[in-house]
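S.K.: all I have is the shape, not the residue letters:
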């Protein structure tokens, strides 16, 4: 079968500042929570590897952008490091950072690669974390001012802006499950951070619209469909609560300008509702987005809880469901994640039927592989498994578009194998292999395949 994509479809990849730039203690950059946490607990990072050098995009952006061009990118998403641009989170703007981001954006534009710019990708400046991070409303204003600085500096060339990438992840990692700094386990504080992130997002949207710059503003959400084990009412209820907490807690306020009533009732019932101030609801209503980025890797499968909750255990989302491993599921054996290509179609269908079919694109999708060098043949990674993974998702994406979804692009995570938070370089995701010792980049088979897909606008 021939899969042709709409005219002007965006083909490319996604990355973030912390995961690629390196130079994390250079160029006038302030300390981020990642720099700080690594100093405190290097043992929490795979093989003790920090983001200090990452994949050296700070030095190599020009040749890297050429490599993007070589494999058919017409768009690329990355983020601006708040701690690099405004080292203390507020106040002085770092001119070296302004020069760097101007150079990156100019180079992308010169190569006809549209820059998609995200403002926050898990990297709180340490100076802001020290006063409470997103638990503190002062930090929301600081973030909105940072956003405004970016719009003014780069808005003449950047027309696709995103306030946050996967805002649920710092909530889960930093305040529920201890896989990001500040390693808090406290649902109410987590709910506060989530709520304040939505307010910060809305403040940035208001600033953007006030400037009347040419372009769109959106948010990037990891929408993971919650599939129930069965149609038993207890399983359906478990899946619904899971969906409310992990998807709709950000999707509804960003697209509809309000929270699902069901979620509010649930948190109220368990005394976990954050403090709501006068004017908050009006602000959230003003934060409705123009465009949505969708990150999708794997499905979430749940069932009703099997056991009673320990009366002294901290309140957690898992009080309402258990995770479920579906028999016969297709797996990525190199990463331990389920592969379920149809998930991408289910997300697009949900957005079309329940969220006004706003313009969206797949902002991340990808396949992580540990020990990928075992697939090296004559100097090239033969990643047929990644080609198959991308193709399977694109087939379902195509079906969604065929049925009327307003999806306008597909970005793989990621361009070059990059540093990934506490996993560092454990799992490789890139179109290009990165040799950590020499920083040499080598195109994988999937990169060459993707170049053809982009050239033909289909396969």
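M.R.: That came in fine, so what should we check first? Remember, predicted model here, so these are calculated numbers, not experimental data. Residues are numbered from 1 along each chain as shown.
S.K.: for the rest of this, base every contact and every neighbour count on C-alpha atoms.
M.R.: Noted.
S.K.: what's in contact with the lengthiest helix in the chain?
M.R.: For the chain, the longest helix by residue count, based on DSSP state H, is helix 187-211. Helix 187-211 is contacted from outside by 134-135, 137, 140-141, 143-145, 147-148, 151, 163-164, 167-168, 171-172, 174-176, 217, 249-250, 253-254, 272-275, 280, 283-289, 314-316, using CA atoms under 8 Å, 6 or more residues apart in numbering.
S.K.: structure two is appended below for comparative analysis:
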């Protein structure tokens, strides 16, 4: 069979999920912020569906991993829940059932020929650390994160060789401290900026701890990275004002995590603007040294949609204090193709622009697409006579993005894989199960019956042929 788009040897064909979105709350030692939020305000979640069961991965992981193998996944990223693993956040005492569970999950992935990629934080900070210390506003929590990270490496690092410190760290300040779509639902720009700094410091300390672990254990093939949601910012026009607005959106949304992770320093322009605006973070020279000396081994890039920006045409309402929108306004491009279910622009070329940016401006660090996907509401209506969901729109979405990714690789981008969001339809924060992303459907939330979609059959051929 002729493959028009052939990918590099040993390419990762996989998918990504997370502990809080798949496992359910069974036998957990503590609540994370989403567990707490659901317990206190279930109406905030679509159809009042919370994280209590999710896709039942805690109970059905063996069957679920078998389904993942059937759709051709050779690698899967999930996460270890801080709120599940740690019995005592301060002493480092772990929960025995959680250790058993994660050991069995990792062993099952390996037994099925799937490379486990383990992430440490997927927005899901234990709520006690928020209420007791202020969450990521506090450097005490940074140190508690390092205790958790070290424990993960010690328990599972003999088999897991690919680690991630944080998934989409910018979502933590954006969701919880700017735009109120994650708990604690605050609007506090100065706190958000401090959180950006503290999470960068936490990630660097997590990298440092992993490299120390590898040196102590004589592990040569272990590596650790970060997953950043890159939304390239395109200006409305080539006017200097629009270009400057898009540039600020770029350095705040993307480079505030990309630069420290890969280059070991924050963008100088961003530091100057935040200083001039009176919201710069509190930092110590020794902390900046830790960030400088502990950059990532590889990068994960989540790409869903671009950002589009224009110069501000109206004054920002400053009654809520500082917001990044002081320096730009979102722009709706009239020619944009929109996914009507999610309201996001579909713009595959941006994946190529990311590839070239990483190649040219970030030392061509090894990286992979760690999430990309299309959420669709009401997929049951696309079920055919055989009971299979005919999601050709998802296959087309993946193909379009892979065509542009392939072009970037042909031009020298050091990309080693593509992970779809997500293997199995999962619980998604406030949206719960409104939009489905999986190669595998959760047909019924009550029975947790799962079936492979048409895209899952196609993805297996993609993986087996290493192209399409």
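M.R.: Everything's here; your move. What you see is a predicted model, and the numbers here were worked out from it, not measured in a lab.
S.K.: quick TM-score on the pair, please.
M.R.: Remark: TM-score between the superposed chains equals 0.98 [TM-score structural alignment, normalised by the length of the first structure]; 457 aligned residues with a CA RMSD of 1.1 Å.
S.K.: hmm, back to that, show me the contacts of helix 187-211 of the first structure that map onto strands.
M.R.: 163-164, 217 (DSSP state E).
S.K.: quick one, which of those residues are buried?
M.R.: 163-164, 217 (16 or more other CA atoms under 10 Å).
S.K.: and the longest helix of the first structure, how far out from the chain's middle?
M.R.: 16 Å (CA atoms, centre = their mean, to the nearest Å).
S.K.: cool, and stretch 312-324 of the second structure?
M.R.: Here the centre of stretch 312-324 of the second structure is set off from its chain's centre by 28 Å, with CA atoms, centre = their mean.
S.K.: also stretch 223-236 of the first structure?
M.R.: On CA atoms, centre = their mean, the centre of stretch 223-236 of the first structure falls 24 Å from the chain's centre.
S.K.: ok, stretch 385-393 of the second structure next?
M.R.: 28 Å.
S.K.: equivalent analysis for stretch 430-442 of the second structure, please.
M.R.: That offset, for stretch 430-442 of the second structure, works out to 16 Å (CA atoms, centre = their mean).
S.K.: just the helices in the stretch 251-400 of the second structure please.
M.R.: 256-263, 268-276, 285-293, 349-361, 392-410 (DSSP state H, counting those that start in this stretch).
S.K.: thinking again about what came up before, which residue numbers in the second structure go with the longest helix of the first structure?
M.R.: Mapped onto the second structure using TM-score structural alignment, helix 187-211 of the first structure covers residues 189-213.
S.K.: quick check: the aligned residue for residue 301 of the second structure in the first structure?
M.R.: Under the alignment (TM-score structural alignment), residue 301 of the second structure pairs with residue 294 of the first structure.
S.K.: cool, residue 277 of the second structure as well?
M.R.: If you follow residue 277 of the second structure across to the first structure using TM-score structural alignment, you land on residue 270.
S.K.: for its match, give me its contacts.
M.R.: Going by CA under 8 Å, 6+ apart, the list of residues near residue 270 of the first structure is empty.
S.K.: quick check: it vs residue 243 of the first structure, distance?
M.R.: Per CA to CA, to the nearest Å, residue 270 of the first structure is found 18 Å from residue 243 of the first structure.
S.K.: next one: residue 317 of the first structure
M.R.: Going from residue 317 of the first structure to residue 243 of the first structure by CA to CA gives 11 Å.
S.K.: so which of these two has more stuff around it?
M.R.: More crowded of residue 317 of the first structure and residue 243, by other CA atoms under 10 Å: residue 243, with 19 against 13.
S.K.: in the second structure, what residue corresponds to that one?
M.R.: That one, residue 243 of the first structure, aligns with residue 250 by TM-score structural alignment.
S.K.: check the burial of residue 216 of the second structure by counting its neighbours.
M.R.: 9.
S.K.: one more: the one 3 residues further on?
M.R.: Counted with other CA under 10 Å, the neighbours of residue 219 of the second structure add up to 14.
S.K.: residue 283 of the second structure too?
M.R.: 12.
S.K.: kindly report the same for residue 347 of the second structure.
M.R.: Counted with other CA under 10 Å, residue 347 of the second structure comes out at 17.
S.K.: now residue 91 of the second structure
M.R.: Around residue 91 of the second structure there are 11 residues (other CA under 10 Å).
S.K.: distance check, it against residue 453 of the second structure.
M.R.: To residue 453 of the second structure, residue 91 of the second structure is 45 Å away according to CA to CA.
S.K.: same thing with residue 123 of the second structure?
M.R.: Distance, residue 123 of the second structure to residue 453 of the second structure, using CA to CA: 28 Å.
S.K.: need the nearest residue in space to the aligned residue in the first structure for residue 373 of the second structure, chain neighbours excluded.
M.R.: Under the alignment (TM-score structural alignment), residue 373 of the second structure pairs with residue 366 in the first structure. Nearest non-adjacent residue to residue 366 of the first structure, counting by CA to CA, 6 or more residues apart in numbering: residue 413, 5.1 Å away.
S.K.: wait, doesn't residue 45 of the second structure sit right on residue 429?
M.R.: Yes: counting by CA atoms under 8 Å, residue 45 of the second structure does reach residue 429; the two are 7.3 Å apart.
S.K.: any idea what residue 414 of the first structure aligns with in the second structure?
M.R.: Per TM-score structural alignment, residue 414 of the first structure is aligned with residue 422.
S.K.: next up, the contacts around the corresponding residue of the first structure for residue 390 of the second structure.
M.R.: Aligned by TM-score structural alignment, residue 390 of the second structure pairs with residue 382 of the first structure. By CA under 8 Å, 6+ apart, residue 382 of the first structure lies in contact with 375-376, 444-446.
S.K.: same deal with residue 359 of the second structure?
M.R.: Here residue 359 of the second structure is in contact with 365, 412-414 (criterion: CA under 8 Å, 6+ apart).
S.K.: understood, closing this out.
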